[in-house]
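Trainee: I'll drop the sequence and a predicted model, then ask my questions.
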Amino acid sequence: MIVRSLLATVFLAVALSPAAAAGDVKAGERVFLKCRACHQVGENAKNVVGPVLNGLFGRPAGSAPGYSYSKANKESGLVWDEATFREYIADPRARIPGTKMVFAGLKKEQEIDDLVAYLKTFRADGTRVAE
């Protein structure tokens, strides 16, 4: 009985761990279609309505070269890490009041997991990290 309880505890710990919440890159590429009207990624990406998202994680908010950010975004003091991005993408205007981003946000955790996995595959120069 003790072994069974121990195995159940280990199983739950693994199932609830952040690694278990890892997203699917291919599914994230499909989720990115919701972002694509305003953002680009990849080697030939350009700033359009929104900034290029290559190398997003680790980058200070409001710092993509050549993009005209809102004052709120530039002065937010944020550095994009996974936790900050997750909060932001769920409700951009709540996380950075005054942002120019008009996207209503992603509400499904799995979509956010998948989008994070996809965006993490792009280096700052737009080349892809091996999946």
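Mentor: The structure has been received and is ready for your questions. Residues are numbered from 1 along each chain as shown.
Trainee: from here on, contacts and neighbour counts on C-alpha atoms
Mentor: OK.
Trainee: contacting residues for Glu29?
Mentor: By Cα atoms under 8 Å, 6 or more residues apart in numbering, the contact list for Glu29 reads 114-115, 118.
Trainee: Closest one to Leu6 out of the residues you listed, please.
Mentor: Set against Leu6, the nearest of the contacts of Glu29 by Cα to Cα is Asp114 (30.9 Å).
Trainee: For the closest one, the count of nearby residues, please.
Mentor: Look at Asp114: counted by other Cα atoms under 10 Å, it has 23 neighbours.
Trainee: and it, what is it in contact with?
Mentor: When contacts are counted by Cα under 8 Å, 6+ apart, Asp114 touches 22-29, 31.
Trainee: One more pass at 7 Å, please.
Mentor: Applying Cα atoms under 7 Å, 6 or more residues apart in numbering to Asp114 gives the contacts 23-25, 27-28.
Trainee: Now, the residues you listed that are in helices?
Mentor: Those of these mapping onto helices are 25, 27-28, per DSSP state H.
Trainee: of those, closest to Thr99?
Mentor: Gly28 (23.7 Å).
Trainee: Distance to Leu7 added to the contacts of Glu29, as TSV?
Mentor: Listed next are the contacts of Glu29 as TSV, based on distance: Cα to Cα, whole Å:
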residue	distance to Leu7
Asp114	29
Leu115	32
Tyr118	33
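Trainee: Put this next to the previous one:
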Amino acid sequence: MSMELNKMLAAILTAGIVFMVTGIIGDALVHPKRLERSVLEIAGAPAGGDAAAPAAPAAPAIEPIGPLLASANPQNGQAIAQRQCASCHSFNQGGRNGVGPNLWGIVGAPHAHAEGFQYSAALVGMRDRPWDYEELNQFLAAPRAYAPGTRMAFNGIASAAQRADVIAFLRSLAAEPKPLP
């Protein structure tokens, strides 16, 4: 290495050390205190030191799935499910639970029904409700909005037509598929 390169690296290293030491000294010298009330009052903001977070906007209404199921394509739904669901779920009769439960016979089954699978409290609390077509539609559209606290790391399927295809595929995963609505 040349002497000039050594000088440049030393300058960069020295500057980094100076900034780090300055930060440590600053943290040791300054002890911020939270004020009881805000110094600057903002019109329309709630009074008090802890302003509540603004309410989340209401989730948009999800299109009913019933009318779309008549023209849904289970083969397309299978392709979507293989792409988006198969890494966590199995689809065959008697299949094992993975990261997610086996989905054979899901349509019409109660929530949190798979033996031996550890469901989130959100889904266990819905155990008395069956997975009908609209319940599946709501869940597949936005799992975390449907069951807050769910461990399912999936954002949902935005397209109603694709959800209908997946639900038609899930309907086919039964010895006797449930009738369409």
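Mentor: Great, that's in hand. Please read all numbers here as calculations on a predicted model, not as lab measurements.
Trainee: returning to that earlier point: same list, the contacts of Asp114 of the first structure, but as a markdown table with neighbour count and distance to Phe57 of the first structure please.
Mentor: As requested, the contacts of Asp114 of the first structure are exported to a markdown table (neighbours: other Cα atoms under 10 Å; distance: Cα to Cα, whole Å):
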| residue | neighbour count | distance to Phe57 of the first structure |
| --- | --- | --- |
| Gly23 | 19 | 15 |
| Asp24 | 17 | 17 |
| Val25 | 19 | 16 |
| Ala27 | 16 | 19 |
| Gly28 | 20 | 15 |
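Trainee: a markdown table please, covering the contacts of Glu29 of the first structure and showing secondary structure and distance to Cys38 of the first structure.
Mentor: Putting those into a markdown table (DSSP: H, G, I helix; E, B strand; the rest coil; distance: Cα to Cα, whole Å) gives the following:
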| residue | secondary structure | distance to Cys38 of the first structure |
| --- | --- | --- |
| Asp114 | helix | 19 |
| Leu115 | helix | 15 |
| Tyr118 | helix | 16 |
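Trainee: quick one: which of the ones in helices among the contacts of Asp114 of the first structure is nearest Gly62 of the first structure?
Mentor: Using Cα to Cα, these come closest to Gly62 of the first structure at Gly28, 23.3 Å.
Trainee: List the residues that contact that closest one.
Mentor: 111, 114-115, 117-118.
Trainee: Please tell me which one of the residues you listed counts the most neighbours.
Mentor: Neighbour counts for the contacts of Gly28 of the first structure (other Cα under 10 Å) peak at Leu115, which has 26 neighbours.
Trainee: The second structure: which residue goes with that residue?
Mentor: In the second structure, the residue matched to Leu115 of the first structure (TM-score structural alignment) is Val166.
Trainee: which one is its match nearest to, not counting chain neighbours?
Mentor: Once flanking residues are discounted, Val166 of the second structure sits nearest to Gly77: 3.8 Å by Cα to Cα, 6 or more residues apart in numbering.
Trainee: Kindly report the same for Tyr69 of the first structure.
Mentor: In space, and not counting its chain neighbours, Tyr69 of the first structure is closest to Gly62: 5.8 Å by Cα to Cα, 6+ apart.
Trainee: Wait, a helix at Phe139 of the second structure?
Mentor: Yes. Applying DSSP: H, G, I helix; E, B strand; the rest coil, one finds Phe139 of the second structure inside a helix.
Trainee: Next, the contact list for it, please.
Mentor: Going by Cα under 7 Å, 6+ apart, Phe139 of the second structure touches Tyr146.
Trainee: Now check it against the first structure: what is it aligned to?
Mentor: Aligned partner of Phe139 of the second structure by TM-score structural alignment: Tyr88.
Trainee: which residue is nearest the centroid of the first structure?
Mentor: Centroid check for the first structure by Cα atoms, centre = their mean gives Val116 as the closest residue, at 3.8 Å.
Trainee: ok, that residue - contacts?
Mentor: Gly23.
Trainee: circling back to that earlier point, aligned to the residue nearest to Val166 of the second structure, what sits in the first structure?
Mentor: Checking TM-score structural alignment: Gly77 of the second structure goes with Gly28.
Trainee: again with Ile12 of the second structure
Mentor: Aligned counterpart of Ile12 of the second structure in the first structure: none (TM-score structural alignment).
Trainee: Please name the residues that touch the closest residue in space to Lys107 of the first structure that isn't next to it in sequence.
Mentor: Of all residues not flanking Lys107 of the first structure in the chain, Ala90 sits nearest, at 5.7 Å (Cα to Cα, 6+ apart). By Cα under 7 Å, 6+ apart, the contact set of Ala90 of the first structure is 105-107.
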